[in-house]
Structure formats: C-alpha cells, structure tokens
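Trainee: next comes the sequence, and after it the predicted model I'd like to discuss.
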Amino acid sequence: MIEKVRAYYDTFGMREWQRLERTDEGRVELYLTCQTLSSYLPKSARILDIGGGPGRYTLWFAERGYQVVLADLSPELIKIAQEKVSASHVASHVEEMVVADARDLSRWKDASFDAVVALGPFYHLPDAVDRESAACEIVRVLRPGGRAFVALMPRYAFLRRTLALKNEQHRLIDPSFIYHVLEQGIFLNDQPGAFTGGYGVRPEEIEPFFSRYGLVMETLLAAQGIVPDLQEELTRLAQGNPAAYQAMLDIIIRTASDPSILGMANHLLYVGRKQS
C-alpha cells in the first residue's frame, strides 16, 4: 500500500506546490495552518517537516528564522523542494531534504527537534500498527515540551470525496466500501493512480490516541474552518469585498475548534505538547 501512496504523490509534481496558494481550499488551509503554527511555535526552534512534500511549509519556517529538516515519502516532491529551497534566500536554514517514512525516523536521534510537523502521513496509515509506529517515532524525536502538529482526515471526508468525483460514485452502492469507511476508517480506491490508502478518524478518538504516546492535546481544529464547501464563494468575497473577506477569515479562525464542525471537516489539525 505504501508504494501506491508514494506513486500517487510522485505524479503530483508542481500541483502539490501550487495547491496551497492557487486553489480555494488550499488558501484557507494555508492561512489557518500558518496562524496556528505562529501561535504555538517558540521564537526559535529546530523543526522536522515530515511529509512536507515540495517544501511549502519548510520555506515558511525558514523564512521566519527556524532551522528545518524536510522529509517526504516521494522522491519527486523532494526534488521540487530542493529546487525551491536552492532558489530561495533562506537555504541556509534548511539542514537537509531527504526521502523518509514517518513510521521510521531512525535517521534522527531521540529528542532532537523542538517541533514535528506531519501534515500528511497520518491520513495515509490505514494499518493500526503503522499509526502506532508513526506516533511513537514523532514523540521520540521531540524534545520534552516540544509540539507535534498533525493533519488528520475525518471519516466522512472520504464519503464526501467519493460523492464529488463522478468516476468514483459507483462505490456508494458497495456495502463493503461503506462498511470499511464508516466502521474502520479505511479508504481503498479502485481507480488506478487515484488517492488511496486513506485512514479517517473519529474526532473524539484523537486526543486519547495521542495521549497514549505522551502528548497533551492543546487544540484540535477544522483546517478549512466552517467553510469546507464554500471556499469558491470566499475567494469571490476576497475579490469583491476585502474587508468582509478578512472578517470572515477571523471568524473561521475563531470557530475552527468548535467540536460541532470537526466531523464534517475535510482535514483536521491536531496540536499536542510532549510531556516532560
């Protein structure tokens, strides 16, 4: 399964770099994530960006003076990151860019990072043993008091995704597919080259899961806030009424942790602190 996930992201190329700035969904996610990172990161830190793809967040960290290590499952996305970092004025802040798997961070010593950012790996780990390995590894390389920022997907997001894609809608009448998504959180795709190997969480299970590995939850957010299906309208608002757009962004930030919206989010962002 991991090879299918790697192959899927290898085909992304520049699309993954552009997604966070040039798509409606990506812009809201980028804004909310950066606001959250700014709120919880210390003024100086060494950060592991695991699953960081082409380096969008790695560069964001480097531009703010952090020391960063970027790792990703996809060699193709790492190549793009290397090009982007080399062309930047902050390359000295990026220590290395390597291919690595979130389940095995043995390349790095215990307690070697002030923060670990994992904005992709956990919703591609349908096997419980793999999720446990990734959680253990993230906590192991964190220093006491360090923070983990982890992206997750709720189970309903996979059904909504299936409904939205015409060539995948046939799966909605497949009882086995529905059972695996709703009861086990497992999303396997029968479309060649498409998103697959997904794992969807129940929001109420997130805090106890990470607490088993020594993390204390500080917040859990819907990464697109209350507008997961209205982001095109939000973009039009930005163009026609910038003041109202900024007011709406402020509302999105203020309400992103409302428990009533978490299960219907496209992505979730967990922030946890490693106990001393």
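Mentor: Right, received. Where do you want to start? Residues are numbered from 1 along each chain as shown.

Trainee: all contacts plus neighbour counts: C-alpha atoms, from now on.
Mentor: Will do.

Trainee: mind jotting down where the helices sit in the stretch 101-250 of the chain?
Mentor: Assigned by DSSP state H, counting those that start in this stretch, the helices in the stretch 101-250 of the chain fall at 128-141, 155-164, 175-179, 203-211, 231-240, 242-255.

Trainee: ok, which of those comes nearest A223?
Mentor: Comparing the helices of the stretch 101-250 of the chain by their distance to A223 (CA to CA), the top pick is helix 242-255, with 9.2 Å.

Trainee: another one to put next to it:
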Amino acid sequence: MEKVIEYYKQFDEWGRLDRQPIEFQVNLHYIKKYLPSSGAILDNGAGPGKYSMELARSSYEITLTDLTPKSVEDAKRKAKEFNLTEKFDGFHVADARNLKVLSNQQFDAALMLGPLYHIQEERDRIQAVKELYRVTKNEGLVFVAFMPRVRHIFTSLQFPENWRPNNSMDAINRFDQTGCFNHLDEGRFTGAYYFNIEDIQPFMESIGFKTIELIGSNVGASLSEREWNYWWQKGEQEKLLELLIEKARDPYLLGSSSHLLYIGKKKG
C-alpha cells in the first residue's frame, strides 16, 4: 500500500470533491437519508475528512481513520479550522484491513468511501469488509464506495492514451476479466480494483450485511466540462443536482456512474 500512501501525500482529495461536487452531494444526500439522528460514526479511509466535517456539524460523534498520515493530519487541521475538533472521538492512521485501534461493535454507522477500490487482492478486500463488520453495531448502517468496471472500460475507450495501458483492446479485454488496473504513467491514479456491478451485493451480503440500496454517486459522469458549465451558467445547478439525486437510484444507470455507493445494514 506504499504507492497509495505516496499518491495521497501529493493528491488533493478535498479539492477533487470540490471540483466534482455532484459525487459528494449525491453521496451526502443518501448518507443523511439513512443515518440515525445521532450516534457514533466511523469514517474509514476518510482522506482529509470532507464527509466527516459535514457530519460533525450535525449531532454525531465522529472517528476518522486513514492509511495516509498526511491525510489524517490534514483532517485534524480541517477540524480545527471549522471549530469541530470536539466532535471527533479520534483521528487514527490505520489500514482498513486492520482496524485494531477500534473496538468491536463501536459504531452506529460506518463509512468506507475509498479503501475498497485501492485493494486489488480479493482476500484483502474481504478482510477490509470483515473489519468494517466487526466495528459496526448490530443493525448498524454501512456506506461503502465502489468503482464500476464497465464505466472504466468505456472511459478507456474514450480516452485510451489517458488510461494507459488501456490503450489497446487486448489490455481492455484483460481488464474486463480481472478488474485490476495499474496506470503506466508515473504519479497517476494508484493501482485499483473495479467491481462488476452484479457482484457488489452478493459480496457484501456474504460478509453479513443486508442490502438497502445501491446508488450511482455520479450518473452524469459522462458529461463533459463544457456540458456541465452550460447548466451552471444558466443557474440551473440545483435542479440538475435534484435530477441526478433522483436518477442515482435507477439500476439501469449504475454503469454510467464513476462511483457507486452501497448502503447496507449489519445483520444482528
């Protein structure tokens, strides 16, 4: 996981969610829709804590973990900047596969909005979700991010030189079979794993979760910057967001989204 740590030491994840606000706003809408009115929440693999800060403004007690020390330090600074430090129970450098700093059934709800697509080995993905299961209370909610394989196939077809080695059909066909992607260009997105959409629900349920919903965090991901700007300049961004929140639940559009959000409950 050293490459992941190195990547996020340099990458501005907070800024990414500012530059791509639809993903953040859609996820936050559905997280808030299902969360209890109060309780202890884990933000596991939180990066600099953009979701944590938003939830800390409500009546939740937040625990933040991330693999990258710099991200954890950034989150501490953000909490101080927003006068939210007292709403945090802890900031921990921790691997999603080993949350030994956390207790069994500690949280009423848990977010894991990044780690799974950085873990290429199946046994490690299973271990990460088992750890999420362990630290979540019975009947507690989980919100887990995935990246859909089919979306990356078509992104590679559209922009092959931007997603090397997926600039040949042989490479794209291999990716289609394995779901593993390792960028050839130094400093670009880390090695990643993309799920087949139909495998997400069985995967989570095999570890003990009951599925509530699977939504597309950004079903408008195929729109170009020019196309987004058209609606922004017309002042219709709020209506566009409302539409994308509604269409996020359409199962026929999941493959068009750059990220997916699994919402489930730990079986008691």
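Mentor: Perfect, thanks for sending it. Please read these numbers as outputs of a predicted model, since none were measured by experiment.

Trainee: which one of the helices of the stretch 101-250 of structure 1 is the most hemmed in?
Mentor: Ranked by mean neighbour count, the helices of the stretch 101-250 of structure 1 are led by helix 128-141 with a mean of 19 (mean count of other CA atoms under 10 Å).

Trainee: specify, as a residue range, where that one falls in structure 2.
Mentor: Per TM-score structural alignment, the counterpart of helix 128-141 of structure 1 in structure 2 is residues 122-135.

Trainee: got a list of what the residue nearest the centre of structure 1 touches?
Mentor: The centroid of structure 1 falls nearest to L119 when counting by CA atoms, centre = their mean (2.3 Å). Counting by CA atoms under 8 Å, 6 or more residues apart in numbering, L119 of structure 1 touches 50-52, 149-152.

Trainee: closest one of those to S86 of structure 1?
Mentor: G52 (16.1 Å).

Trainee: can you find the partner of that closest one in structure 2?
Mentor: In structure 2, G52 of structure 1 lands on A46 (TM-score structural alignment).

Trainee: once you drop chain neighbours, what's closest to its match?
Mentor: D66 (5.6 Å; CA to CA, 6 or more residues apart in numbering).

Trainee: tell me the contacts of the aligned residue in structure 1 for that neighbour?
Mentor: Mapped onto structure 1 by TM-score structural alignment, D66 of structure 2 lines up with D72. Residues near D72 of structure 1 by CA under 8 Å, 6+ apart: 50-53, 78, 98-101.

Trainee: spatially, which two of the residues you listed are the most separated?
Mentor: I78 and D101 (12.7 Å).

Trainee: ok so, going back, mean shift of the match of helix 128-141 of structure 1 relative to structure 1?
Mentor: Stretch 122-135 of structure 2 differs from its equivalent in structure 1 by a mean of 0.5 Å after superposition (mean CA distance after the TM-score superposition for structure 1).

Trainee: what sits against A109 of structure 2?
Mentor: Per CA under 8 Å, 6+ apart, neighbours of A109 of structure 2: 35, 39-42, 136-137, 140-142.

Trainee: narrow these to those in strands?
Mentor: 39-42, 136-137, 140-142 (DSSP state E).

Trainee: wait, what's in contact with Y66 of structure 1?
Mentor: Residues near Y66 of structure 1 by CA under 8 Å, 6+ apart: 44-47, 93.

Trainee: thinking again about what came up before, out of the contacts of L119 of structure 1, who's nearest H124 of structure 1?
Mentor: Comparing the contacts of L119 of structure 1 against H124 of structure 1 with CA to CA places L152 closest, at 9.1 Å.

Trainee: what lines up with that closest one in structure 2?
Mentor: Mapped onto structure 2 by TM-score structural alignment, L152 of structure 1 lines up with F146.

Trainee: how deep is its match tucked in, by neighbour count?
Mentor: F146 of structure 2 has 26 neighbours, counted by other CA atoms under 10 Å.

Trainee: skipping its backbone neighbours, what lies nearest it in space?
Mentor: L260 is the one closest to F146 of structure 2 (CA to CA, 6+ apart), at 5.1 Å.
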